[in-house]
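Peer 1: Just a sequence and a predicted model for now, questions to come.
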Amino acid sequence: MPEDFDVKLDNKYHLPDPAFIQNSSIMDYEKVYQESLSDPEGFWEKIAEDLHWYRRWDKVLEWEHPYARWFVNGKTNITYNCLDRHVFGGRRNKVALIWKGEGDDDERIFTYRHLYHAVNRFANGLRKLGVLKGDRVCIYMPMVPEQIIAMLGCARIGAVHTVVFGGFGSAALNARIVGAEAKIVVTADYAVRRGKSIPLKHLIEEAIINAPSVEHVIVLRRKQDQPIEIHSEMEIDYDELMASVDRKCEIEVMDAEDPLFILYTSGTTGAPKGIVHTCGGYMVGTYYTTKHVFDVKENDVYWCTADPGWITGHSYVVYGPLMQGTTVVIAECTPDYPDPGSWWSIMEEYGVNILYTAPTAIRMFMKMGELWPDRYDLSYLRVLGSVGEPLNPEAFEWFYKTIGKEKCPIVDTWWQTETGMHMLTTMVGQPMRPGFTGKSIPGVVVDVVDKDGESVPPGTGGFLVVKKPWPAMMRTVVNNDPIYRKYWSTIKDYYTAGDLAVKGDDGYIMVIGRSDDLIIVSGHNIGTAEVESALVSHKAVAEAAVIGKPDPMKGNIIKAFVTLRVGHQPTDRLRNELIYHVRITLGPIAMPSEIEFVDSLPKTRSGKIMRRVLKAQEMGLDPGDTSTLDE
């Protein structure tokens, strides 16, 4: 069984400068954590009182397993807390967004006042197109300010946004548009990557062919000197729409339990899962974690390198930091183009204090060596963060010593699309243990248990679970509530995360990896079912099975095992054709790095493919119990 393994634990710690404890917003972690356990509703109520509400809640939490209602009957709007309270509270001329593109002159800066007016205009533009509270809007854009403006504009009027990462292909995009029943799609003519323009609009045109819910497509035409053609029957120019409406917008008062957004995460069985987050609880959870996990200060310049197409971008690029009134850096650039100094140059230029990035990026920088970051002044850095997958001890040490100069705390965070907010970390000021994410944040109860829900001894592997509800938790899965209930019924009555973990004697938790059919590639969650479906849609493929194969740079790569239909032979040409087919269908992030042609796949007697057997064989490990194999 997955939980029956022992892990050799390294007891190495890094102790932060005592000044971090003295200046942090949570000075005594143990005391605050115990307070959150003794009165959880009072704990979250006190945090919620920092924010603006049109109507105070009647009750902090109604919990009828597995369904929660947070801040019952409270009325709010998250954009008021992101924008209005800063604009009318003394921060109107403070810089909200700094956007940096690949070119030397590619820079745009928005104060909170500028961002407020832009969001109001976009919200009015949506209303002009007939968008009402509860309507769904799909956003498929590059990392430009308009992507964030579109998200906030939707939230302003109560439209439910679903952001799709710009690296997905037309089939994956169509599945998400159809699943969300999007009324409006927002896109751009192109994205920029490594000096090249990557067209986006044609993918939208393909994706909406069989998407009857779509009424209009809003197109940001970035190339003003040679603008692409707009088809007036359905398409609308972004700038023209913005110019046609007022910069004052009446805000929609939202119930705390009204949906805020849908975000699709790759499913392990069949279609992607549309995770639903709501206005009140998500607002409180992301506000709290941004403030306390990163220990944000008034004059900080904050850079989370994630794309808003993922949950990290939602919670810790857009909503959490803007609720803090923080100056947020966003960048449409890769870390190694035009050279491996591109990120460090941005950090020097803008004096970044907080950097939140992925282990994949850290390992890539390790490979390039210390010479590149050492060329730049990174002395403003105060806090470093990691997200997306486990941060291995070697990468931790390099990040801590080379980038942080042994002065910056590292907050390695564990959480998910489903949780909406951080769940595990080492709070600023606490001893850091390389390889270990840390402990539950105050207000959250995470544990490592066996298959019966019993806590496992230190040093023994088990399943990661959350024992109590938390404000930013998802509320359901679009059109598939049984999948939501499964999260809360797989192990006892706990939320089961699908990750394996081990706990040390000190209570610190090491997250080891996935226990289900999800592959984390460079911090992106890729469902095996989506990749397998794309492969099987090719005329030559009979069956396919996909596994994650450990990789020192990406964390994992995708390897596919493929059986062919009669009349087709394995060739290098076919292998390349299948990789290209997945690229076109799902996008480059889902491309298999390896394809192995096989005569058959290991299956149970009921016909289920046993991917763990393939993975064990690939890694030279004992496949464990194979008594259910058909052969």
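Peer 2: It's in.
Peer 1: from here on, contacts and neighbour counts on C-alpha atoms
Peer 2: Fine.
Peer 1: Show residues contacting the helix or strand hosting L241.
Peer 2: With secondary structure defined by DSSP states H and E, L241 is part of helix 238-243. Residues outside helix 238-243 that contact it (Cα atoms under 8 Å, 6 or more residues apart in numbering): A118, R121, F122, G125, I218, V219, L220, R221.
Peer 1: neighbour-wise, which of those residues leads?
Peer 2: Among the contacts of helix 238-243, F122 has the most neighbours (other Cα atoms under 10 Å), with 29 neighbours.
Peer 1: you'd agree it is in a helix?
Peer 2: Yes: under DSSP: H, G, I helix; E, B strand; the rest coil, F122 falls within a helix.
Peer 1: Mind jotting down where the helices sit in the stretch 1-150 of the chain?
Peer 2: 18-23, 29-38, 40-48, 78-79, 85-87, 112-128, 145-157 (DSSP state H, counting those that start in this stretch).
Peer 1: residue contacts, the residue nearest to E215 when sequence neighbours are not counted?
Peer 2: Among residues not flanking E215 along the chain, K183 sits closest, at 5.5 Å (Cα to Cα, 6 or more residues apart in numbering). Counting by Cα under 8 Å, 6+ apart, K183 touches V131, D135, R136, V137, C138, S213, V214, E215, H216.
Peer 1: let's bring in a second one:
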Amino acid sequence: MTPRNDDSNKFVNTKVVQGAMLAESLNNPEQFWLEEAYKNITWVKKPTAAYNFANPMKKYYVDWFADGTLNVCYNALDRHVEQGRGEQAAVIYDSPVTETKQVFTYNVLLQRVKEFAKVLDKNGVGKGDTVIIYMPMIPQTIIAMLACARLGAVHSVVFGGFASPELAKRIDDCKPKVVVSATCGLEGKLKMIKYVPLLTKALEISEHKPKVSIVYQREQCPVKLDVDAGFRYWSDEVASVQESPDVPLAVVESNHPLYILYTSGTTGMPKGVVRPSGPHAVMISWTMKNLYGVKPGEVFFCASDLGWVVGHTYICYAPLVEGSSTILYEGKPIGTPDAGSFFRIMQEYKASVFFTAPTAIVVLRREDNEHAVVKKYDLSTIRGLFMAGERCAPEIHRWWIEHTSGKKITEKIYQSDTIEKIAVDHWWQTESGSPITGVCIGVSEDPKEIAPIQFGSAGMPIVGVDLRVLKVKEDAHAEEDSVVQDTIEASVGEVGDIVIKLPLPPGFFSSLWNDKKRYFESYFKKYPGYYDTGDVGFVDENGYVHIMSRNDDVINVAAHRFSTSSYEEIVVKDKSIAEACTVGTPHEIKGQVPMVFAVLIGTATQNEKAEIAKRIAAQVRSDIGAVASMTPENIIFVGRLPKTRSGKILRKTIRTMVNYAGTHKDNLPTKCPISTPPTIDDPLIMNEIWITVAKLINPNFNPVVSRM
């Protein structure tokens, strides 16, 4: 293919190495990506072209490395053993909740994966078949994932402990031949989630009935399985294939699905994101080298969960494809046993890079605000500290740098003089499979050639990402689900919808499982020729991307649009605030006004809370202006915020409660009328927040007396 003749991207900053690489990838994609594919991945048949379109009128369907064939499991395991890395640690399992530490070398992991591939093969699983993996943070989850990839089967990992109805939806959608599970998951030493009853109920609900469910017995929760109902013991299944020959590696086409990962949708049915094998392998290898700067043999610590996209990519596939050692951590940032948990892992295993969510940092800030615990640990091996999941407020970002390096940063832009403990906020989505933006710390050994950190931003676009910001013209009008034809590109610093000009880079999702119509309508219909990220933000004069909020996290105050993050950034600057969530609440004159739910770092009396609220409201007026309409009365202090089990604040849930209460002000039920999200960490918080909201909307609300 020839270089793209598209209009050039005015946001690319070629003054830094990362920007120059981005420009090269956009201007000469054929050469750039073929070189990356040949350099980083072992192919059975090397691709002869970087990309093509089956239908040039539908560029949202792009085939990367279309004529290439490979096996991702081979790239993650076999080739490293063949190259002499067999005795290197592949997976380091550290579980403070079970007091277990276990190292799987590449040799051992390959043997275990081969064994389980034989188990799946024995149960009828082959190339193109689907397997649901409903498991906790244990090595057997990675083994099951890689065994599927070895066979060319398509795995769908469902977050362990998901409610039965949600699991049943996924079973019906992807129709697995086999379900792989475990007897329980552990969320701290005192909280156990028993999986078998949940799985049994899901199988009763679902219309599709897998013939076999293979269950790994954890010693913390032994369960007698109902063999007549199709349940099988993992250990028995593995023992039964010991004398059987290894199953041959499946050779798959580059765009053969590696996995399906379900993400929440606007309807009741989750969206099954499909990840193509070859493009994903190429992109994640590039990110390990260039974004994270991790070399083969080094240790990568991603404190996520295998049920989320971050865990898929940076606990399982990327470190192993790169020949690194990956840490599988079954624990929490605090409570297992304390706020030093992450740092103990970094020190003990000499991690080079650490990756977590901003919400985990907020928790650490609340527990170890004066840095007493972290000072006990040696973090000298850490080069990068990466954050993703939701926007990291500048105040939190600066605190994190001080917490981990001792450096107190006051500047808006920070250039590190060494490649040590560089703290990077980066942005990506389930659909992307790897980061869309960030600061690449591996592109040079010279720290001066690495883009500086700009607080409040999520870095610069990663190679292949032709990121644009679009606005609807002032005199144009479009319904929510209609095509927007009359758009213009935003200027530098101007807020608009963040989109990516097609084609999408390698590794992005290739479709939604069994739902091409929804694939098009959810992501490509609104802005023809672009992928709609669903996020609002801007690009500054240095090419840094600022993600402000989701499209539906914008408050319209007297015809002025404000991102909720613009309020939250100011609120958490206050030294008394640990974290905050802002939503819009109806107002009869202004349409909406902001309502802030804030969590204190410590305790405070009612009078102290009133002073804090006044102080924050004044600061918002000072920083944004009176038009922001922030009043002390709309700053509400709560003990905690509703979050997913991965730590994301459930803003939409709070917003829905506020809207419901506003429209049912005189007839508010005592129990929360909003459905509980399946990803919620603690369902009990729903009623806690509901009572708070209801009392605000209607001061006469009495949670004891029913208003049904």
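Peer 2: Thanks, I have it. Note that this is a predicted model, so its numbers are computed, not measured.
Peer 1: care to give me the TM-score?
Peer 2: Overlay of the two chains. TM-score (TM-score structural alignment, normalised by the length of the first structure): 0.81; 543 aligned residues with a Cα RMSD of 2.9 Å.
Peer 1: Measure the mean distance from the helix holding L241 of the first structure to the second structure post-superposition.
Peer 2: Comparison of helix 238-243 of the first structure with the second structure after fitting gives an average deviation of 1.4 Å (mean Cα distance after the TM-score superposition for the first structure).
Peer 1: okay, the helix or strand just after that helix sits on what stretch of the second structure?
Peer 2: Next along the chain after helix 238-243 of the first structure, taking DSSP H and E as the criterion, comes strand 254-255. The alignment of strand 254-255 of the first structure onto the second structure (TM-score structural alignment) covers residues 252-253.
Peer 1: again with stretch 82-96 of the first structure
Peer 2: Against the second structure, stretch 82-96 of the first structure falls on residues 76-90 (TM-score structural alignment).
Peer 1: Could you give the number of residues near the nearest residue to R383 of the second structure once chain neighbours are set aside?
Peer 2: Leaving out its chain neighbours, the residue that sits closest to R383 of the second structure by Cα to Cα, 6+ apart is E420, at 4.1 Å. E420 of the second structure: 19 surrounding residues under other Cα under 10 Å.
Peer 1: what sits against D551 of the first structure?
Peer 2: D551 of the first structure touches I557, counting by Cα under 8 Å, 6+ apart.
Peer 1: That one and S170 of the first structure: what is the separation?
Peer 2: 28 Å (Cα to Cα, to the nearest Å).
Peer 1: likewise D106 of the first structure?
Peer 2: Taken as Cα to Cα, the span from D106 of the first structure to S170 of the first structure is 28 Å.
Peer 1: And for L61 of the first structure?
Peer 2: L61 of the first structure is 40 Å from S170 of the first structure, by Cα to Cα.
Peer 1: ok so, going back, would you mind finding the match for the residue nearest to E215 of the first structure in the second structure?
Peer 2: Looks like K183 of the first structure aligns to K177 there (TM-score structural alignment).
Peer 1: For that match, give its distance to L120 of the second structure.
Peer 2: 9 Å.
Peer 1: before we move on, back to that, for the helices of the stretch 1-150 of the first structure, could you give me TSV that also reports distance to I509 of the first structure?
Peer 2: Supplementary listing: those in TSV, determined by distance: least, Cα to Cα, whole Å:
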stretch	distance to I509 of the first structure
helix 18-23	21
helix 29-38	16
helix 40-48	22
helix 78-79	32
helix 85-87	37
helix 112-128	39
helix 145-157	34
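Peer 1: Tell me which residue of the second structure lines up with K128 of the first structure.
Peer 2: By TM-score structural alignment, K128 of the first structure lines up with K122.
Peer 1: That should have said V32 of the first structure, apologies.
Peer 2: In the second structure, V32 of the first structure lands on M21 (TM-score structural alignment).
Peer 1: Repeat that for S489 of the first structure.
Peer 2: In the second structure, S489 of the first structure lands on K525 (TM-score structural alignment).
Peer 1: a helix runs through that match, doesn't it?
Peer 2: No: going by three-state DSSP, the assignment for K525 of the second structure is coil, not a helix.
Peer 1: ok, it - how many residues close by?
Peer 2: 18.
Peer 1: if we can go back for a sec, out of the helices of the stretch 1-150 of the first structure, which is closest to L424 of the first structure?
Peer 2: Among the helices of the stretch 1-150 of the first structure, helix 29-38 comes nearest to L424 of the first structure, with 12.4 Å by Cα to Cα.
Peer 1: which helices and strands sit right next to the closest one?
Peer 2: Taking 3 or more Cα pairs under 8 Å, 6 or more residues apart in numbering; DSSP states H and E as contact, the helices and strands that helix 29-38 of the first structure lies on are helix 40-48.
Peer 1: centre of the chain versus the helix it packs on, how much separation?
Peer 2: 25 Å (Cα atoms, centre = their mean, to the nearest Å).
Peer 1: mean per-residue distance, that helix to the second structure?
Peer 2: Looks like 0.9 Å for helix 40-48 of the first structure (mean Cα distance after the TM-score superposition for the first structure).
Peer 1: tell me which residues in that helix are buried?
Peer 2: P40, E41, F43, W44, E45, A48 (16 or more other Cα atoms under 10 Å).
Peer 1: From the residues you listed, pick the one nearest R612 of the first structure.
Peer 2: P40 (39.3 Å).
Peer 1: What is the neighbour count of the nearest residue to P40 of the first structure once chain neighbours are set aside?
Peer 2: Leaving aside its sequence neighbours, P40 of the first structure sits nearest to G443 (Cα to Cα, 6+ apart; 6.3 Å). When neighbours are defined as other Cα under 10 Å, G443 of the first structure has 23 of them.
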